[in-house]
Structures are given as structure tokens and as C-alpha cells.
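Student: Structure for this input, please:
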Amino acid sequence: MRASIESEDRGNSMKEQIKYGDDVLEIELPDDIIVDRVAPASHGGAKACHSLRDDHAEDTYEYLYGKIHQALIHASTRIEKCGKIVIACDDNTRVTPVKQLVPPIIDFADARGIPAEIIIAGGSHRKMTRMEREKKFDKAIMDRVEIMDHEWKEEAVFSNVGTIHAGDESIPLLLNRIACNHDSFLMGIGNIVPHSVAGFSGGYKILLPGLSCEETVRWVHYLISKFPSEAILGIADNPVRRTINSVHQHRKIDLLVNTVLDGSSRVVSLCLGNPITAQAQGASISRRVHGVPVNTPGDIVITDSVPESVDFWVVAKAVTNTKAFTRKGGHLIVFGPCDEGLSPMHGDALKRMGYDAPRNIRSRVKGGDIPREFLLEASHACQVGEVMEHCHLHLVASGLDVDAMASIGLHVITPARASSFVRELIEITRNEVTGRKPRVKIIHRGAEILPLQ
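Tutor: Predicted coordinates for the structure are as follows:
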């Protein structure tokens, strides 16, 4: 199974559908252009962590249930000694199939009279609403176990478990007390995709930044400002991932349960066991599922932000992931509603800072113009700013005010104008390039795609 790229020398006008949150927007592309369609692989069926088999005989739920149950049986002596299971799980901005992964854990705990609880490892994200919890976990799970939020700004909920190194900085590692109790069997649940901060998600990322304090989260994220995106995104072993993995020296995850999903959100790999080795194996599989050769970059790249589009903080993943598909000086158009604006948690800081070239952001941090408490937002601004240095960035978003965003450096287009804007850009590009047709790349699941160069 491989991610795909299809090329078409377009001779007739045709409408393309772009995923836009829960809706679909249509854009009409003119004739006399070349269109490349880029997408992660889509190939259903549960697979073992070490291989992508071709058979689909097993029912996915039964396969996952059996494998997780088997892993818990193997660890039963340790679990019974601990007397409690704590499940650190990601939030609604991730598509991890927790409805399939959590039931075998609860059933195992219930059968042995061992209490189990879930803590949502949302890092700096806002709390999930009741409706979002029901969609993520299912009411049946919510009725069986307590599900707690991570209060990332509340000092009282943290324990100082040691010191980690983020680049040249030595910073205290403060983790949520619920995860720090060594009388609990700690499990981490998540999904592995290419990630612009960690190389790939998954593994100990569920603790750092998932269950870390504000100061720790800031410094780990700001570490990426020192590196170009090509040095981190899709690189399994990188400085940020090594910092994240160093958490194991202070608090081990007893059992990791990570998945890799295909381009249709179907499970293709279950990665169980040691958090470092299982995550690394999953990253290798994710590279095969989500990686697509860049080949000839597009003059214009059009991408959705699937699966994350609630605000620009998460839509920015599609921005950074698709940069390499866009030629230098070209145009990148990102579709994502951003119904909650820039970000409920970080929007005010971003409005004060604005978006700028990474070197300017770093200079402002060093000079004190951007205060220490904005380091997390500064790391985000550096990543977006790197893309804006490379190409022209355009956002199709109904949740972002056009004029307000222009004042901080972002170009926003309303959904109603999207199709005509694309046609205008194509005509401009047609006049700029000589001896060839304009090349347009259409990317699906832009927040998960991995450019291979």
C-alpha cells in the first residue's frame, strides 16, 4: 500500500470537490492545465505492527480487541500489583479510533475488579465539550469510566518529575499528577501521522506535551523554531523527538496503544508495547501510508485540512505539510472553516504577535518584544512564517475575519469566492510561466500528507 499521486493533462473544464470541514466546496478548473492529485494510501483492514498484509479476513474490531487483550494479559502481573489503570488519551482534534481501543481495556479491568480511568491528554488545547466527548468516546464508555480533563495551566495538578533538555535549555518536566502515580498502570493511546513538531506523532507525545505544564510545553515547541521544517517533518529521529522520548527516564508508559490509519481513517496498523520502539515502528509504516513524492512542485497547490479544521491552530498542520509540494514563489490555498477563529487558547497572543519570517520572530523573542509566555505561539508563527517566505499563502475560511487577518499577515478568502479566486490565480500563473502549462496540485488530507523529496 502506497500513497498516491495522479497526473492529468486537462483539456476540458472540470469541477473539483474539496473537503471543507463537514462540507464539500466545488471549484472549477479551466482547461489547458496539468492537474496532480495527491493523497495518502487508502487500503482498509487491520494489520500487524510489523507488516502491511494483504488479507482482510479479520474483523477490525475483533482483531484490535484480541491484540489489546492479549497485551494486557501479558502485563497482568504488573497491572494487578499496581491496582489501577490510567489511560492517557488524545482529544477530538485527533482521529484515533478510541471507541475500538478502549473497550478491551475497560473489560479487562472490570473482569479483575481493577479501577480504570481516562485522562484527556490535550496539551494546550481547550477542553472538549460534552457533545465532543460523546462523539470521541461514545456514551457507553463515558458511562463506564471517569473521563478527566488536563488542566494545563493549573500548577496544583502537576508533579515535578525531573529535568529534560530542549536544545540548550534545561527545563523542569512537570506532568499531571494522575499520570505520575507509580501505583497506576499507565497506558498511552494515540495515532501516528507525520507531524511538523515531532517528526511523527504518537508514543511519549501523549505525555509531552499531552499531559505537561505550560512552561514545559512552551520550550519543547519553541525548539522547532531552530530547524527548517524539512529537518523535522517526517523524520523519525530528530532533536524534538529525542527530547520527547527522554520522558521515559522520569515516567514510563507501561503499555502503548497506537494506530496508523489510512487515507480513509481505517486502521492499517496497531502498534503495541514499548512506547519508543512501537512508535518508531508505526512511524515507518506511516511514512509508507502518508508519504508522497513531490516530483514537480505545483504552481498552485489546493489542499483541504482534513482531519483537523476547527481553528487555524490545527489547520496550520496542512499549511506546513504541503509547503514542499508548492514551488518557490507559487501559491498555496488551504481550505479549512476555522469556526473557532485563530484559536480559543492562543488567538489573543497570535493577534498581538502577527505572522512574520522565522528569523524575525526569533529576533523578537530574543529582544523581549515577544515575551516568554508566548513561546508556544511563537513556534506556531515560525512554522507558518516559513511557508509564507516560500510561497503565497491563502486561506479559505469562513471563521476568520478577512480584514482582521490581513492586519496580522494572513490572506483570507471567503468560501463563496474560492472558485473564482482559483481561476484568477491560474490565469495569472499562465501569464507568468512560458513554454509550459500551469501545474495545479490538489491534495487530500493535507494535515496528514508527507512530502517525500
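Student: use CA for all of it now, contacts and neighbours both
Tutor: Fine.
Student: Correct me if wrong, but residue 399 is in a helix.
Tutor: No: under DSSP: H, G, I helix; E, B strand; the rest coil, residue 399 sits outside any helix and is assigned coil.
Student: give the contact list for it.
Tutor: 311, 337-341 (C-alpha atoms under 8 Å, 6 or more residues apart in numbering).
Student: Spatially nearest residue to residue 295, not counting backbone neighbours?
Tutor: Once flanking residues are discounted, residue 295 sits nearest to residue 453: 7.4 Å by C-alpha to C-alpha, 6 or more residues apart in numbering.
Student: Isn't the one you found up against residue 294?
Tutor: Yes: shown here, residue 453 and residue 294 form a contact pair, counting by C-alpha atoms under 8 Å, at 5.8 Å.
Student: which one of these two has more residues nearby?
Tutor: A direct count of neighbours by other C-alpha atoms under 10 Å for residue 453 and residue 294 places residue 294 higher, at 17 against 11.
Student: list the contacts for that one?
Tutor: 324-325, 451-453.
Student: quick one more, to check against the first:
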Amino acid sequence: MGVADNPMRLRMEEAARIVGLNYIANLVSDYEGKIVGCFVGDVVQAHRGGCKLSREINAVSLPRRADIVLIDSHPADRDFWQSAKGFYSGTMAVRDGGSLIVVAPNPEGIADNHPNVLEIGYRPHAEIVRMVEAGEIEDVVGAAVLADVAQIVDRTDCIMVSPGVTREESERLGFRFAATASDALKLAFGKQGERATVAVLRHGGHILPLIA
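Tutor: I've put the predicted structure just below:
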């Protein structure tokens, strides 16, 4: 997150040049969903311009990574497929070995359109890659999400707070389960110690935490 010229983006832009894409139109919104900018033009230049404004609008500066991060996933909170953005944002604010608590309603559960996410569940990143390469997973998009989440789970104590996700489902994905944010904080302090530092972040589906 936060890297405009990441490898995937560069490959997309290369493909766009090959097929002759002449221009793009990108809208930039704030955490309330309001349009704050429109960038039209060259495939690369317009995108980078939008990225710059988005960073200015949505970046949140933190002095250091916290021992415990409590974050929501708003506005991406329909299901886990969307609310995983809270984990992606939160992992940028929590230290390795710290506790990451994501609070999200997930009224539609895990991911109805990607059933393999729950079927496969948590597995080490390397194993998911092996399964994809061996053709054991048909839904490679779902596998990509699992691979990303696995990297977070492997270095962070992840706790899920969600009325739309059961304890069994949460644990199958590699997360600890808590019924409330208060319960989740008790679990986190139990692991990190009573003097642990805490960062509380809102709009986790939109923000970009940056360490100063």
C-alpha cells in the first residue's frame, strides 16, 4: 500500500501501452466518499497525480508503530473480502509481533463470491503460492487475498471483532475471535503487557498510515 509504481501497477501500465490506451479518468475521494479530485490524461501521469492527492487527503502520520492497533474497515465493511482492507491498513501501523484488532460488521459474512477463501482458510504464504502453481486452486484472486492475509497473520497477533463472522470462521482464517472491541483489547493487553502502546484508527478501508 502507498507505493504508486509497484510491480503490479507497472505491468498494468505496460499492458496499457501495448494495447494503445490513450487516456484514463480517475476520481479521488476522501474517507467520507466525497469526490475531491479528477485526473484525466496519460495512463501514468494522470494516475500519479491522483495518487499524490490521495496521499495528501488520506495519509495519517504516526510517530512510531504501536504495540496494539485498533482499527475499523469503514467504508469497506460489507464482508471480509472488503473489510480485509482494515488489516492491510492496520499492519502498516502495528509493530511486528504486535496485536492488530479489526472491527467490522461484515453483514454478508466472509466472501460469497469467493468461497475458497473460507474453504482453504489460513495457510502459510509459501504453501498458498505452491497450491496456485500446482493448479490446486482455481480462484487465484481469492488465493491472492489469502496470501496477503497470511503474511499479516504470520507476523502479527490478529483479532477479529465482527457480528457477521463466527468464531470458527475467524479462527479458520488465522485470527483470534472477540465478541466486542473491549474484549479484543483485553486479549491484546494480555499478550502485549499492560504498558503496551495503543493506536486507534478510523476509516481503515480508506486511510494510509505512515510512520513519521
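Student: who wins for neighbours among the contacts of residue 294 of structure 1?
Tutor: Ranking those using other C-alpha under 10 Å puts residue 325 first, with 28 neighbours.
Student: picking up where we left off before, just name the closest of the contacts of residue 294 of structure 1 to residue 158 of structure 1, please.
Tutor: Nearest to residue 158 of structure 1, judged by C-alpha to C-alpha, of those is residue 451 at 37.8 Å.
Student: Identify the residue nearest the aligned partner of the closest one in structure 2 in space, chain neighbours excluded?
Tutor: Matched across to structure 2, residue 451 of structure 1 falls on residue 209, judged by TM-score structural alignment. Here the nearest residue to residue 209 of structure 2 in space, its sequence neighbours aside, is residue 60; by C-alpha to C-alpha, 6+ apart that works out to 4.7 Å.
Student: Strands along structure 2, start to end?
Tutor: 24-29, 35-41, 59-62, 66-72, 94-103, 157-161, 176-177, 198-201, 208-211 (DSSP state E).
Student: Tell me how far the residue nearest to residue 295 of structure 1 lies from residue 62 of structure 1.
Tutor: Distance, residue 453 of structure 1 to residue 62 of structure 1, by C-alpha to C-alpha, to the nearest Å: 38 Å.
Student: and if you look at residue 263 of structure 1?
Tutor: 21 Å.
Student: For those two, indicate the residue with more neighbours.
Tutor: residue 263 (21 against 13).
Student: Now do the same for the more buried one: its match in structure 2.
Tutor: By TM-score structural alignment, residue 263 of structure 1 lines up with residue 31.
Student: What separation do you get for that match and residue 54 of structure 2?
Tutor: Taken as C-alpha to C-alpha, the span from residue 31 of structure 2 to residue 54 of structure 2 is 10 Å.
Student: Ok, residue 64 of structure 2 next?
Tutor: 22 Å.
Student: for residue 87 of structure 2, same thing?
Tutor: 19 Å.
Student: These two: which has the busier surroundings?
Tutor: Just comparing residue 87 of structure 2 and residue 54: by other C-alpha under 10 Å the higher neighbour count belongs to residue 87, 28 against 21.
Student: residue boundaries of the helices in structure 2?
Tutor: Taking DSSP state H as the test, the helices found in structure 2 are 7-19, 43-58, 80-90, 116-120, 125-133, 140-155, 167-172, 181-192.
Student: And the strands in the stretch 101-250 of structure 1, which stretches?
Tutor: Counting by DSSP state E, counting those that start in this stretch, the stretch 101-250 of structure 1 has these strands, from start to end: 116-120, 146-149, 158-166, 169-176, 185-191, 194-195, 199-200.
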